[in-house]
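A.B. asks: need coordinates for the following:
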Amino acid sequence: MAERVSRWQWGWAVAAAVAGALVTVTMLYKLEQGRWMYAASASSFFLTGLVVALPLVMRAAPKAFARCCLIVGLPLVGWSVVGAITGMFVFMPAALLLLIAAFADPRNRPCA
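C.D. replies: Have a look, this model is predicted:
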């Protein structure tokens, strides 16, 4: 049987994707209602929300999944800090959840 991503990692990544989706939908709704200052940032919110869900595609390969979580999570932390002026700071919880998902594999314990 092929090795798969652990339940813990999968759960953290799904939580990150849900958090990213909720943020994306909320911010796009606010942009559509005109309650947000930067209407041009709608595509930025949408694309960032799609990128957060990218690790979910890699479920069959645990190492690729962990690398994808890191590759998406670390730049997303920077993007949420640098893009704070346009409201991208709301993606910080999703970024931190992805970083947790990268290291949450119970099979990879340093003391075992």
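A.B. asks: C-alpha from now on. contacts and neighbour counts both.
C.D. replies: Noted.
A.B. asks: tell me which element K63 is part of?
C.D. replies: helix 62-82 (DSSP states H and E).
A.B. asks: and what of V51?
C.D. replies: With DSSP H and E as the test, V51 turns up in helix 42-52.
A.B. asks: let me know the angle separating that helix from helix 62-82.
C.D. replies: 150 degrees (axes from the mean of the first three to the mean of the last three CA atoms, to 10 degrees).
A.B. asks: how about helix 42-52: buried residues?
C.D. replies: For helix 42-52, a neighbour-count test (16 or more other CA atoms under 10 Å) marks A42, F45, F46, T48, G49, V52 as buried.
A.B. asks: I have a second one here; can you model it like the first so I can compare?
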Amino acid sequence: MRGIMSSLEEYLKRKGFQLINEIRKEKVVMDDYEFYIEENSVKLPIPLPTGKESLDDLVSMGIKYARASRISQGLGAPLEYLISGNVVFVIKTFNDRKELEEKLIKALEGIESLRYFL
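C.D. replies: Next comes the predicted model:
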């Protein structure tokens, strides 16, 4: 029987995403967005404007905002927020790793279904 972690890794791989282990956290790499898993929390970064962005930078920022918004909507309330430099992290903490992975897979499925709908 496969563990929950391997099902998350398999799901991400099947979707063309990556799960990269870093010191004290994991990074989920999507096509145009990256976010983090730290213990029982998902941390979704949203860049803040500095006033020095090009038009391309602003478009990229909008995509990251949309990704974080859709994922956080799928993960559900309550959410926490942390500002670090020019990034806001939207944080969702779960009771355990199993719940985190199940909700994260469901949230990512919601993004994919929206993409096909549009």
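A.B. asks: what's the TM-score for these two chains?
C.D. replies: The TM-score (TM-score structural alignment, normalised by the length of structure 1) is 0.34; 67 aligned residues with a CA RMSD of 4.7 Å.
A.B. asks: one step back: against which helices or strands is the helix holding V51 of structure 1 packed?
C.D. replies: helix 7-33, helix 62-82 (3 or more CA pairs under 8 Å, 6 or more residues apart in numbering; DSSP states H and E).
A.B. asks: kindly reformat these as CSV containing distance to L96 of structure 1.
C.D. replies: Below are the helices and strands packed on helix 42-52 of structure 1 laid out as CSV (distance: least, CA to CA, whole Å):
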stretch, distance to L96 of structure 1
helix 7-33, 8
helix 62-82, 7
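A.B. asks: so which of those helices gets nearest M92 of structure 1?
C.D. replies: For M92 of structure 1, the closest of those is helix 62-82, at 5.8 Å, according to CA to CA.
A.B. asks: buried stuff in that closest one?
C.D. replies: Neighbour count says helix 62-82 of structure 1 has 62, 64-70, 72-73, 76-77, 79-81 buried, by 16+ other CA under 10 Å.
A.B. asks: next structured bit after the helix holding K63 of structure 1?
C.D. replies: helix 92-102.
A.B. asks: which residues are contacting that next one?
C.D. replies: If you take CA atoms under 8 Å, 6 or more residues apart in numbering as the criterion, helix 92-102 of structure 1 is touched by 8-13, 15-17, 19-20, 52, 65-67, 69-70, 72-74, 76-77, 80-81.
A.B. asks: switch the cut-off to 6 Å
C.D. replies: 9, 12-13, 16, 19-20, 66, 69-70, 73, 76-77, 80 (CA atoms under 6 Å, 6 or more residues apart in numbering).
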